[in-house]
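Q: Below are the sequence and a predicted model for it; my questions follow.
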Amino acid sequence: MRRDEIADLAAFVIVAEERSFTRAAARLGLAQSGLSQIVRRIEERLGVRLLSRTTRSVAPTEAGERLIATLGPMLHDLDGAIASLGDLRDRPAGTIRLTTVEHAAKTIVLPAMKRLLPEHPDITVEITIDYALTDVVADRFDAGVRLGGEIAKDMIAIRISPDVPMAIVGAPAYFKTRSAPTSPAGLVDHRAINLGMPGSRAPVAWRLMKGGREAKVRVEGPLVLTTIELVRDAALDGHGLAYLPADMVEGDLDSGRLIRVLAKFTPDLPGYHLYYPNRRHASAAFKLFVDTVRYRE
């Protein structure tokens, strides 16, 4: 294939991505009329129509979609390879914005930063604690951390932790007036301290085994809090049962400040994953960050 044909195909992909000749022309630094001629030339050469055009919109035809599916990843990989050469010249630097849940920040991200930041003083990591399923693109984050199974399928996801053991716990004072539940069905007679998600009226469900299958269970209670540290504090104060990462309450269980119940009905949660959109021009700083937090068994 000649170089000019490759350039034409690259221009077509950009028109399809932008769904606009005007935006694509601005992105490529070409005249809109010239770009339209390029697409028409490709269509004439291939003998199929690649784009449907109206006065208001541009959209790929079925043939166009098939061509994009093949060409798009190849061209993006080429962009990434060229960008990576520039990274060899540059000292890793810049700001990485991360959205993560509290437990992952404390147990995974911050320990990893002890290894990354002292060796790379020009990198800054901004960490925002958020339990909502944040859209990292819309909210301008570089990446997010959430449990496996909660991440949109169009994101790149990299495991950064083993599975997370969970525990249902209550204080001895709480159990003075209530018997410990022996099955998930018994939770209807108990009060829960729930973790709330911003923007949602329903608190985070507890994942329990019921009838040999995992199910999401909601338990009513007097408190809904937005951090797991506060949930633990409320459990220690005897307000009810709490559903928390087991490593967070290990010391409390050993000392007797908390009592664990329903252990055999509480499965581990899928491990934490770092998720982010396909990055055609990932910086050296971001690549280092990903490599630092990546889970290695």
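A: Looks like it arrived, so ask away.

Q: rest of the way, CA atoms for contacts and neighbours
A: Will do.

Q: hey, where'd the strands end up in the stretch 151-297 of the chain?
A: Taking DSSP state E, counting those that start in this stretch as the test, the strands found in the stretch 151-297 of the chain are 156-159, 166-170, 192-195, 206-210, 213-217, 223-225, 241-245, 259-261, 272-276.

Q: Against that first model, consider the following:
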Amino acid sequence: MKLTQLDGLVAFITVAQRRSFTEAAAALEVTPPAVSQAVRQLETRLGVRLLNRTTRSVSLTEAGERYLGRVGPAVGELLSATDDLDAWRGGPSGRVRVNAPHIVYETLLRPATASFLQAHPGARVEMRIEDGFSDIVEQGGDLGVRLGESVQRDMVAVALTPKERTCMVASPAYAARHGLPATLDDLRHHDCIRYRFPSSGAIYRWEVRRNGRLAEVEVDGPLTLSDSLNMARAALDGLGIAYTFERQVAGDLAAGRLLPVLPSAWHTMPGFHFYYPSRRQMPPTVRAFMDHCIAFNAAASTVNRRTATGGSRGRSAPRP
């Protein structure tokens, strides 16, 4: 083996994961021509084309697929070994790349990330915020966050929160104008704030409890959003009934800014989970970030429960 045989491997793997020289260059913090040259020199040394390039796309050749399958895990182990040394020298350092929905970042990760970076100034967090389910392996990410029921079976899932309950809420102003539904069937006569999946374009059918069983309800209304974070905000604006996570609106319910709608139909589901590839050894900084977020939110949840218990006596707000 010669020293030059290792040149270009990281560039090739990053391009292969992201299917883009531009995105790979941004991830590696170099210029696109530098990445292109490194990959071209690797192909020359190997005597085989690894990537098909067009003006619009990048794809792996058959040889590239086989080569990536062999060298990808090995290079990952080398980079992990470097991370281990960094952690041994002075605590967590290096980059953590996370993919999460808007509502998760705002309610769970944003405050925890601030706390983590203050505690570990050598660490860097890159947050990709999007509601559609994403392949973190293809994107070159370290961690993803989704509901437990959405995590693919070939991923390792670690609970970030306990079970989550979804709820339906409306503002007092909306209730004064239109009243509130008495049954699930009454929802068809109300303005409901709908959610459209960014990836598939499908409209989400609300998951509710009907006669003790899980059911789906198709709703209609004047406003459709593709950002889950703003569903409750639209309800606060009096635009209709929103379907969201109780966690997000607990404060508004307790303060009376929002009213519970059909609480007997609210649905409990598996909580949010971190997930990562089962075949990948987790770098110490990634592990530190995940553990910090879990501990931070567990502590915050305990404080919130105590506050809600002490401040909701005599109120009819629904219990978490």
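A: It's in. Computed from a predicted structure; not experimentally measured.

Q: on that earlier part again, now the strands of the stretch 151-297 of structure 1 as TSV including mean neighbour count?
A: Formatted as TSV, the strands of the stretch 151-297 of structure 1 follow (neighbours: other CA atoms under 10 Å):
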stretch	mean neighbour count
strand 156-159	18
strand 166-170	24
strand 192-195	26
strand 206-210	18
strand 213-217	12
strand 223-225	16
strand 241-245	24
strand 259-261	19
strand 272-276	25
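
Q: Now render these as JSON lines, adding distance to residue 81 of structure 1.
A: As requested, these are exported to JSON lines (distance: least, CA to CA, whole Å):
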{"stretch": "strand 156-159", "distance to residue 81 of structure 1": "18"}
{"stretch": "strand 166-170", "distance to residue 81 of structure 1": "42"}
{"stretch": "strand 192-195", "distance to residue 81 of structure 1": "43"}
{"stretch": "strand 206-210", "distance to residue 81 of structure 1": "42"}
{"stretch": "strand 213-217", "distance to residue 81 of structure 1": "43"}
{"stretch": "strand 223-225", "distance to residue 81 of structure 1": "46"}
{"stretch": "strand 241-245", "distance to residue 81 of structure 1": "40"}
{"stretch": "strand 259-261", "distance to residue 81 of structure 1": "52"}
{"stretch": "strand 272-276", "distance to residue 81 of structure 1": "19"}
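
Q: between these, which one is nearest to residue 93 of structure 1?
A: Closest to residue 93 of structure 1 of the strands of the stretch 151-297 of structure 1, according to CA to CA: strand 272-276, at 18.8 Å.

Q: Return the list of helices and strands in contact with that closest one.
A: Secondary-structure packing of strand 272-276 of structure 1 (3 or more CA pairs under 8 Å, 6 or more residues apart in numbering; DSSP states H and E): strand 143-147, strand 156-159.

Q: closest to residue 223 of structure 1 out of those?
A: Counting by CA to CA, residue 223 of structure 1 lies closest to strand 143-147 out of those; the figure is 23.7 Å.

Q: average offset between that closest one and structure 2?
A: Compared with structure 2 after the fit, strand 143-147 of structure 1 shows a mean deviation of 0.8 Å (mean CA distance after the TM-score superposition for structure 1).

Q: buried sites along that strand?
A: Of all the residues in strand 143-147 of structure 1, those buried under the rule 16 or more other CA atoms under 10 Å are 143, 144, 145, 146, 147.
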